[in-house]
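Q: Take a look and give me a structure for this.
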Amino acid sequence: MTPADLSLTVLHAVRRAVGDGALRMEAPLPERVKVERPRPGGRGDYATSAALQLAGVAGLPARRVAEVLRDRLAGAPGIEAVEITGPGFLNFTLRGDSHAQLIARVRERGDRYGHGSALAGQILQYHHRREVRAAVVTQAVARLQTVQGALVRVGCDAVDPAWAALGVRVDAEGAPPTPLPEAVRPLPVTYDVYALGRDAARWALLRPAAHDRALEARDVLPQTEANGLFTVRYAHARARALLRNAAQLGVTAAYEEDVDAGRLLTALGDHPAVLEAAARHRASDRVARHLEATADAFLGFQHTVLPLGDEKPSAAHRSRLALAEAAGTVLAGGLALLGISAPDYL
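A: Next up, the predicted model:
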């Protein structure tokens, strides 16, 4: 179960509570319910403040709203336990089999895992100035919104031919007949970013938030763990190497038993919500930061995947291999959305 799945489950519980009269709303039901990692003092895998948000319109204390929702969420598919903490936070512990469902979904969707329909039906038009970072960031935002279902068109007063080296494409050139908004207005880059090469240049422009300065060569070229781009691509290459090595050992990927890799499983489960938030907030840097967190979690886990020495392959190894494969898929898919390659060998 992903955060997006859990959000829908909570929303359905709210609707059932209203439908059977347990909650009376003086305002329209929310279209979305935010689910996130528990805050200090929280428990389980995820939490939501939905009960606190609904308390006012329901005319009930937040804890009472939380109790109503807990009764309708307990035993839902993928949920092991629901607890109430603080003034009315709902905390969820997921079932182990939900991890199997998560891995199956990643493997089924491939590099399209996390793509959704949150912006379906929206038609968005942007216009940016003739500046390389504006061009790259706007294109990345457009791609993120497109995979969430939006129709996006990007224009610029005048296209710089050099942008082609960074894979930038503009739908329309010239001043629009009516003013169009900018998707985002990042700080311009102040050095020759083209000298970095396409992948490093795009990471240098997209990894910082738009209001921060672009990264420089010393941040994106060294092959060390201090370089987020290298870490993400190295983690992907390691995942692919594990699959090659496993094939030589006759080990196949199959998530047959739960794996003790909470950070990595959480990162994979959070991926759809991160992509949706990045699209809504026009913030490609959120994707880059999430890929770094996923890579760090994977690199802390990857040494346990294959049998060591005389150890015989087991269900545990097959399950860890399936998790490693899913991690590589998410890393490659995320890099592709940023227009960055994910080589199998580094």
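
Q: Going by C-alpha atoms from here, please, whenever you check contacts or count neighbours.
A: Will do.

Q: Could you measure from residue 183 over to residue 279?
A: Note on residue 183: its distance to residue 279, by C-alpha to C-alpha, to the nearest Å, is 10 Å.

Q: what is in contact with the two at once?
A: Common contacts of residue 183 and residue 279, defined by C-alpha atoms under 8 Å, 6 or more residues apart in numbering, comprise residue 141.

Q: more neighbours, the two?
A: Using other C-alpha atoms under 10 Å as the criterion, residue 183 and residue 279 rank with residue 279 on top: 25 against 21.

Q: and whichever strand or helix holds the more buried one, how far from the chain's centre?
A: In the assignment (DSSP states H and E), residue 279 maps to helix 262-281. The chain centre lies 3 Å from the centre of helix 262-281; the measure is C-alpha atoms, centre = their mean, to the nearest Å.

Q: So for that helix, what gets flagged as buried?
A: Buried residues in helix 262-281, counting neighbours by 16 or more other C-alpha atoms under 10 Å, are found at 263-279.

Q: now swap in stretch 313-323 and tell me
A: So stretch 313-323, judged by 16+ other C-alpha under 10 Å, has buried residues 313, 315, 316, 317, 318, 319, 320, 321, 322, 323.

Q: to compare against the first, here's another:
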Amino acid sequence: MTPNELSAALRAALAAAIADGTLALDLEALPEQILVERPRQREHGDWATNVALQLAKKAGTSPRALAEDLASRLGSTPGVKSVDVAGPGFLNITLDAATAGELARTILTQGPAYGRGDAEAGHKVNLEFVSANPTGPIHIGGVRWAAVGDSLARILQAAGAEVTREYYFNDHGAQIDRFARSLLARAKGQEAPEDGYGGQYIQDIADAVLAEVAAAGGPDPLTLPDDEAQEVFRSIGVAQMFTEIKAALHGFGVDFDVYFHEDSLHESGAVDRAVARLREGGHVFEKDGATWLRTTDFGDDKDRVIIKSDGEAAYIAGDIAYYLDKRERGATDVILMLGADHHGYVARLMAVCAAFGDVPGENLQILIGQMVNLLKDGKPLRMSKRAGTVVTLEDLVEAVGVDAARYSLVRSSTDSSLDIDLDLLSRATNENPVFYVQYAHARTANVARNAADHGVSRTAPDGSDAFDPSLLVADTESGLLGSLTEFPRVIAQAAELREPHRVARYLEALAGDYHKWYAECRVTPIGDEEVSDVHRTRLWLNDATRQVLANGLDLLGVSAPERM
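A: Predicted structure coming up:
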């Protein structure tokens, strides 16, 4: 029995109490779904609910009296072994072994689809993340968003949403000018300008530009006037840098559906159209020769200039046009992932959302990620061999590999800063969280191989499936089944809250429950013991765990190894 099925049974019991006059409520007063949760202490049962405490006051009765009535009604539900009333009115529910164990069959029948649902169905999500300036390699803060953003996209899709992964290509503005000047300077053998970019990668890109021009038979940029040479380094250098960024992300398991060029907003007239739309709504005014957006009407601390007095578009003008463009492309949920240094942008962007008549927090959602610190030998690692100033994606992957890098960046809430111990992630021990989870999956595969060697399969000699869930009576079996049951709800909650770390933490708990079960319950016979349906049924449970671990790791973009 799944949590949803148990919730439905509880609601049916409440509806029956209303129908026979025991409960003085209208059906409309009942929640659509009754919340059931795993009790903190296993001996309290498989599931618990406080619905009696929630509804008793409205019904003019005591929580305990309502709980006792529900217990008597629910006790006759097929698959429910017992229902106990605890404290002021909590219900602790225990399922019979056969009902609980049927989950293993469900998981193996559904396979990779187990855990997926429709909680986010109907949502068309435009998820923008990373969006690093094409002026250098992706630094460690951007790497965190690469891991979290891609995992969130996978989780939202598993919950039924239609997701577009989008990368905002900042190819417009002063930072691109500084990048081009830096390339030109290094090509000439000079130091980068004071406000330019340093690091070995600048020399590498400058050399690549010269090589590409030479291969194409073009004039040597160093023989051109500086303004013309700078344009060559701008166009080719930015393309070279962006190719490197995309290749690094692809190697990290992250690809995008849309690469949106900032420059296109200005060239296509999208900025002018967005400003005109806001002007029609009465949210734009003129002052001091500039055009302003009245964002204070929507909670911002001050109004914002969108077109400067010299006629140039302010930075926020691009953001305005870009948001409108996403909505016009059909996105119902525009999600932006920004670094901690962008916290001040939240109020003004939410004001833009409201000015277009949308709902801040719904049509526009902004996630702020905190800093990442890498530790090596117990000390902060701050410098990259290639970038010179920051640690990059390539540095992290070189140190610990893609799986450990992705998992370590996803397993903590983005609301908190993150310290990553590179030495810990390099160890093949249970202290390393990604190893702990991956090892659990590898162990399930090893158990299946050993079972085959001992003549244990999921089918009996007569060809039947030999699955008897009533045999799964050990406490560790009940605990493991309970954890497996939670997976669909964990996905739905992670999607709703936009918190991929919930999946990682769930996998660690599931791995722990599996390791406990493995230590107590054998799948293979000992000595001359004959293979029985207990062994076969336990193999079903082992393989079901293997499937859920693989499904969960896939949501995080982490591999599920068969051997370790």
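
Q: hang on, the earlier thing: which member of the buried residues of stretch 313-323 of structure 1 is positioned nearest residue 246 of structure 1?
A: Nearest to residue 246 of structure 1 among those: residue 321, at 8.0 Å, using C-alpha to C-alpha.

Q: Quick check: the residue mapped onto the closest one from structure 2 vs residue 46 of structure 2, distance?
A: In structure 2, the residue matched to residue 321 of structure 1 (TM-score structural alignment) is residue 539. Counting by C-alpha to C-alpha, the separation of residue 539 of structure 2 from residue 46 of structure 2 is 22 Å.

Q: same thing with residue 347 of structure 2?
A: 44 Å.

Q: and the two? which has more neighbours close in?
A: residue 46 (24 against 18).

Q: Leaving out the residues flanking it, which one is nearest to that one?
A: Leaving aside its sequence neighbours, residue 46 of structure 2 sits nearest to residue 94 (C-alpha to C-alpha, 6 or more residues apart in numbering; 4.9 Å).

Q: The one you found belongs to a strand, doesn't it?
A: Yes: assigned with DSSP: H, G, I helix; E, B strand; the rest coil, residue 94 of structure 2 falls within a strand.

Q: can I assume it is in contact with residue 47?
A: Yes: using C-alpha atoms under 8 Å, residue 94 of structure 2 and residue 47 qualify as a contacting pair, with a distance of 6.6 Å.

Q: Sketch out the strands for the stretch 1-150 of structure 1, chain order is fine.
A: Taking DSSP state E, counting those that start in this stretch as the test, the strands found in the stretch 1-150 of structure 1 are 46-48, 79-85, 89-94, 123-128.

Q: returning to that earlier point: quick one: which of the buried residues of stretch 313-323 of structure 1 is nearest to residue 193 of structure 1?
A: residue 323 (35.9 Å).

Q: Work out for me the element the closest one sits within.
A: Assigned by DSSP H and E, residue 323 of structure 1 falls in helix 315-337.

Q: Could you name the helices and strands sitting against that helix?
A: Contact partners of helix 315-337 of structure 1 among helices and strands, from 3 or more C-alpha pairs under 8 Å, 6 or more residues apart in numbering; DSSP states H and E: helix 96-109, helix 132-146, helix 228-249, helix 262-281, helix 284-299.

Q: Out of the ones you listed, which is closest to residue 340 of structure 1?
A: helix 228-249 (9.5 Å).

Q: What distance do you get for residue 557 of structure 2 to residue 512 of structure 2?
A: Counting by C-alpha to C-alpha - residue 557 of structure 2 and residue 512 of structure 2 are separated by 21 Å.

Q: neighbour count winner among these two?
A: Neighbours around residue 557 of structure 2 and residue 512, counted as other C-alpha under 10 Å, are more numerous at residue 557. The numbers are 22 against 16.

Q: measure the more buried one to residue 112 of structure 2 for me?
A: Distance from residue 557 of structure 2 to residue 112 of structure 2, by C-alpha to C-alpha: 14 Å.

Q: Over to residue 545 of structure 2?
A: 12 Å.

Q: Between the two, tell me which one has more neighbours.
A: Legend: neighbour count by other C-alpha under 10 Å for residue 545 of structure 2 and residue 112, higher for residue 545 (26 against 15).

Q: Quick check: the aligned residue for residue 439 of structure 2 in structure 1?
A: Using TM-score structural alignment, residue 439 of structure 2 pairs with residue 234 in structure 1.

Q: As JSON lines, the helices and strands packed on helix 315-337 of structure 1 with distance to residue 27 of structure 1 would be great.
A: Listed next are these as JSON lines, based on distance: least, C-alpha to C-alpha, whole Å:
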{"stretch": "helix 96-109", "distance to residue 27 of structure 1": "33"}
{"stretch": "helix 132-146", "distance to residue 27 of structure 1": "29"}
{"stretch": "helix 228-249", "distance to residue 27 of structure 1": "45"}
{"stretch": "helix 262-281", "distance to residue 27 of structure 1": "24"}
{"stretch": "helix 284-299", "distance to residue 27 of structure 1": "32"}
